[in-house]
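*Asks:* Predicted coordinates and the sequence they were generated for:
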Amino acid sequence: MYTFLAGIALLVIGYFTYGKFVEKIFGVKEERATPAYVNNDGVDYVPMSTSKNSLIQLLNIAGTGPVFGPIMGALYGPVAFIWIVVGCIFAGAVHDYLTGMISIRNKGAHLPELASKFLGKVMKHVVNAFAVLLLLLVGTVFVSTPAALLNVLMNGKIALGIIIAAIFLYYILATLLPVDKIIGRLYPYFGALLVISAVGVGIGLVATGAPIPELSFQNFHPANAPIFPLIFFTITCGALSGFHATQTPIISRTTQKEAQGRKIFYGMMIAEGIIAMIWAAAAMSLFDGYNGLNDLLAAGGPGAIVSAVSTKMMGAIGGTLAVLGVVVLPITSGDTAFRSARMIIAEYLNIAQKKFSSRLWIAIPLFAISVVLTQIDFNILWRYFSWANQATAVIALFVGAMYLYIARKNYWISLVPGSFMLVMVITYILNAQIGFGLPMNVAWIGGFVGAAVLIALFFRAAAKARANNLPLEVDVSDWNQVA
């Protein structure tokens, strides 16, 4: 219990200390106009309040990651707490803040455009393909998981296929309609449900004196699966997630002032970390150790854990509300995943999105591909999603490091976590069955060597960009109103 409570406290302290430190390094410009006003088009660029943006951002980035990931990460024991806390404060929240703020400074640009500007034009094409693939995987995964949870919640009274069709219909509407019509109106209420459900489970854990294990580096996994690097790909959204880099530009286009960025971007990642801590603690403490947890996961997946935890902690009615809160997570990330994919493709092809028809012909192929992907085994989709997710996070962190390097500011706050995860990303794909299947010792060597080469190339490109005075931001006076 002490480790759990200390972790929660550290996350909160991290927001007020390291979050403020990161904000100071970046340098907020209070007087600078934001894309929400300069490019207001009534569709994607719409000014919204800080509280509304914060709740929407939390729902956009959360998905099932801070619930399902920590539940599966609990199989490794309390070491999961370390990655959630350290990863969230020094990697995930930094990643989200820099991505959001750099996007604000560059007309609300998405990650592919930022990668093109700061890492080279070739990266624009690479990251475009990578980002759209990731978003399609996210959207597809976040159709399957909430549908399965709803099916369990309703005791199978409504066919799974009908639930999936209903979720797809909602996604289509949320993808095509202006951001303030569905997302802006419903998300604050969904956000409240999410927070209430997580807080309810957290209070239940403390009030009942749940036997949450204390800090230990012992590997609880009986198959002796290596904690490193697997823990970083099991727990993603609760600590660091490249998916967030695809979501923050949605809110960078609706943020009223730069000073709101720390609460919206850094703060909501901290909130996600707290949610991840609660679900990891619940999974570790309520099922008689590893064997009980593993048996229930094998029988019903993470959804069964969510249902069991919610009922134990909050009773039948409260438990149902808690499950609904978890159902909201993937749905409210799936719709913005498709929305982000539409915006990225439109940006790449330079197609204005004010006309409904322009949005429609981009969205239809996306949903058609997603329907096909739902036929693939979920576990395979999840593994590819996890790797693509963290690889995207590395790209975003290197974009942040390049921005700060050119600005002659402390770029280490982004380069250190980016370099660390670069080693993990390369090592994982070299060792994993979905990758090259090399022995772990060989994969580690390849991870360090590959990362060293890419970091050297980064410094070479960074020095050149600084020497050429690469502009860090778009001059507001030169911004064109969106047609």
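*Replies:* Here it is on my side, so go on.

*Asks:* CA atoms for contacts and neighbours, from now on please.
*Replies:* Will do.

*Asks:* How many neighbouring residues does residue 161 have?
*Replies:* Look at residue 161: counted by other CA atoms under 10 Å, it has 13 neighbours.

*Asks:* okay, now the one to match up with it:
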Amino acid sequence: MFTLLGGIASLILGYFVYGKYIEKNFGIDPDRTTPAEALRDGYDFVPMSKPKNAIIQLLNIAGTGPIFGPIMGALYGPVAYIWIVVGCILGGAVHDYMIGMISLRNDGAHLPELASKYLGKPVKHVVNIFAMLLLMLVGTVFVASPANLIESITPNWLTLEMIIGLIFVYYLISTILPIDKAMGVVYPYFGAILIISTLAIGLSLIFGGHTIPNLTPGTMKNFNPSGTQIFPALFFTISCGAISGFHATQAPMVARTSKNEKEGRFTFYGMMIAEGVIAMIWAAASMSLFNGQTLNQMINNGTPSLVVNQVSYMLLGSVFGTIAIIGVIVLPISSGLSAFRSLRTITADYLHINQSTLKKVLMVTIPLYAISLVLTQVDFNILWRYFNWANQVTAVISLLVSTRYLYLKNKNYLVTLLPGIFMLYACVVYIFSEPIGFGMGLTTLAYILSTIVTIGLMVLYWETGKKQKRELDPSDKLLNDQLPIGTFVSENG
């Protein structure tokens, strides 16, 4: 119990201490006009209140990631707590804040445009591919996971296929609505369900007489029953809740609705801290109620949704347990919607398809949903594996964009460079060792090659950064964030 409570307290303290430093290092300008006001279009650029933006950001980034990830991460034992707390404060929350604020300074630009500006135009094509791949996988995963949960609490006549179809209908309707109508109206209610259900799970766990594993010298080891090594697997299993590249595709959406830069720490950094709290609670619940073998069997026999059901019913009973499951369901549905909305705008920007009419919106949206519908037939665990890989590669790209931004402006860039190097090395090891890459296993050769590749990439990154800085004029827009309005806005803006 002490580790759970101490971890949550550390996350909150991180918001007030490290989050404040990150905000100061970025250098906010409360008097600066934001894209929501300057580019108001009544569709994507719509000024909204700070609380509404915050709850939209939380529901956009959360999905089933901070629940399913920690459930699977619980197989490693209490060591998972360390990654959630440290990863969230020093990595994930910084990652989310920086991309959100850099987008805010660049007309609400998405990650591919930011990568083009700060890393070079050729990089834009690579980032576009990764962003679109990631969003497609996220959208599909966040259709399949809530569908399984809904099936578990609804009558037998409502089949899984019917539920998936209904979710896509909801997505289609919401995608074509202005953001303040699609998310601004519904999400506050979704957020209330999420917060109440998460608190109920946490309080029932703490005051229900359950033995919550603590992190001690004796438990500081790998408990995974399958023998899977902690590095790099844990850092891909628990992504949402620690650090997640998916968030870099969502922050620009809220950057387009924020009214003041001083809201950024609460909206971007703070909501990632909130996600970390959710992750801590579900990791603790999974470790407390099941041993590793049982937990592993439940996950392998289906998806982590089975664990969600059991935890909810065991801690809260049938009625309130069902409400808690609904609280989990709203996360992936809301994140899936935002993933497809981002996928539509990024695809339209990349292909130069005007989004000013409903016909053109549907021209992009419907084919994307058709591809996702096909992918829902793929085994969930396979989808999750590819999602995690694409997710963390995107996180590396986002951290490198943030580092270049800080470097060019003579700010402390180590706050993003250090987590960026760590995640880059983890991604390269993952590619060399896992079957989805070179399948070499965690051998000495894999580690050596990963080290060489990581160093090579960082040398290239550093040299191109120095060259870029040498060639900058003091009045350059890269230094002063002074852009002509609409520089990075698609034709619908």
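*Replies:* Cool, got the structure. Being a predicted model, the structure only gives us computed values, none of them experimental.

*Asks:* Would you mind reporting the TM-score between them?
*Replies:* Remark: TM-score between the superposed chains equals 0.97 [TM-score structural alignment, normalised by the length of structure 1]; 482 aligned residues with a CA RMSD of 1.4 Å.

*Asks:* Alignment lookup: residue 433 of structure 1 to structure 2.
*Replies:* Under the alignment by TM-score structural alignment, residue 433 of structure 1 pairs with residue 435 in structure 2.

*Asks:* what does residue 385 of structure 1 give?
*Replies:* Match for residue 385 of structure 1 (TM-score structural alignment): residue 387.

*Asks:* Any figure for the gap between that match and residue 229 of structure 2?
*Replies:* As judged by CA to CA, to the nearest Å, residue 387 of structure 2 and residue 229 of structure 2 stand 20 Å apart.

*Asks:* which one of those two has more residues nearby?
*Replies:* residue 387 (21 against 13).

*Asks:* How about the contacts made by that one?
*Replies:* Residues near residue 387 of structure 2 by CA atoms under 8 Å, 6 or more residues apart in numbering: 134, 137-138.

*Asks:* Stretch 450-463 of structure 1 vs structure 2, mean deviation?
*Replies:* Aligned to structure 2 and superposed, stretch 450-463 of structure 1 gives a mean residue distance of 1.0 Å (mean CA distance after the TM-score superposition for structure 1).

*Asks:* just stretch 134-141 of structure 1 next, same as before
*Replies:* Averaged over the aligned pairs, stretch 134-141 of structure 1 sits 0.6 Å from structure 2 after superposition, using mean CA distance after the TM-score superposition for structure 1.

*Asks:* okay, that stretch sits on what stretch of structure 2?
*Replies:* Alignment of stretch 134-141 of structure 1 against structure 2: residues 134-141, by TM-score structural alignment.

*Asks:* Could you do stretch 239-252 of structure 1 as well?
*Replies:* The aligned range for stretch 239-252 of structure 1 is 242-255, by TM-score structural alignment.

*Asks:* on that earlier part again, what lies in contact with the match of stretch 134-141 of structure 1?
*Replies:* 246, 249, 335-337, 339-340, 342-343, 368, 372-373, 375-376, 380, 383-384, 386-387, 390-391, 394.

*Asks:* Among the residues you listed, name the buried ones.
*Replies:* Buried subset of these (neighbour count, 16 or more other CA atoms under 10 Å): 246, 249, 335-337, 339-340, 342-343, 368, 372-373, 375-376, 380, 383-384, 387, 390-391, 394.

*Asks:* Next step: those residues restricted to helices.
*Replies:* Those of those mapping onto helices are 246, 249, 335-337, 339-340, 342-343, 368, 372-373, 375, 380, 383-384, 387, 390-391, 394, per DSSP state H.

*Asks:* which residues of structure 1 does the helix or strand residue 278 of structure 2 falls within align to?
*Replies:* Residue 278 of structure 2 belongs to helix 271-289 when assigned by DSSP states H and E. Counting by TM-score structural alignment, helix 271-289 of structure 2 pairs with residues 268-286 of structure 1.

*Asks:* and the aligned residue in structure 2 for residue 348 of structure 1, what does it touch?
*Replies:* Aligned by TM-score structural alignment, residue 348 of structure 1 pairs with residue 350 of structure 2. With contact set as CA under 8 Å, 6+ apart, residue 350 of structure 2 has these partners: residue 128.

*Asks:* and if you look at residue 123 of structure 2?
*Replies:* When the contact criterion is CA under 8 Å, 6+ apart, the partners of residue 123 of structure 2 are 115-116.
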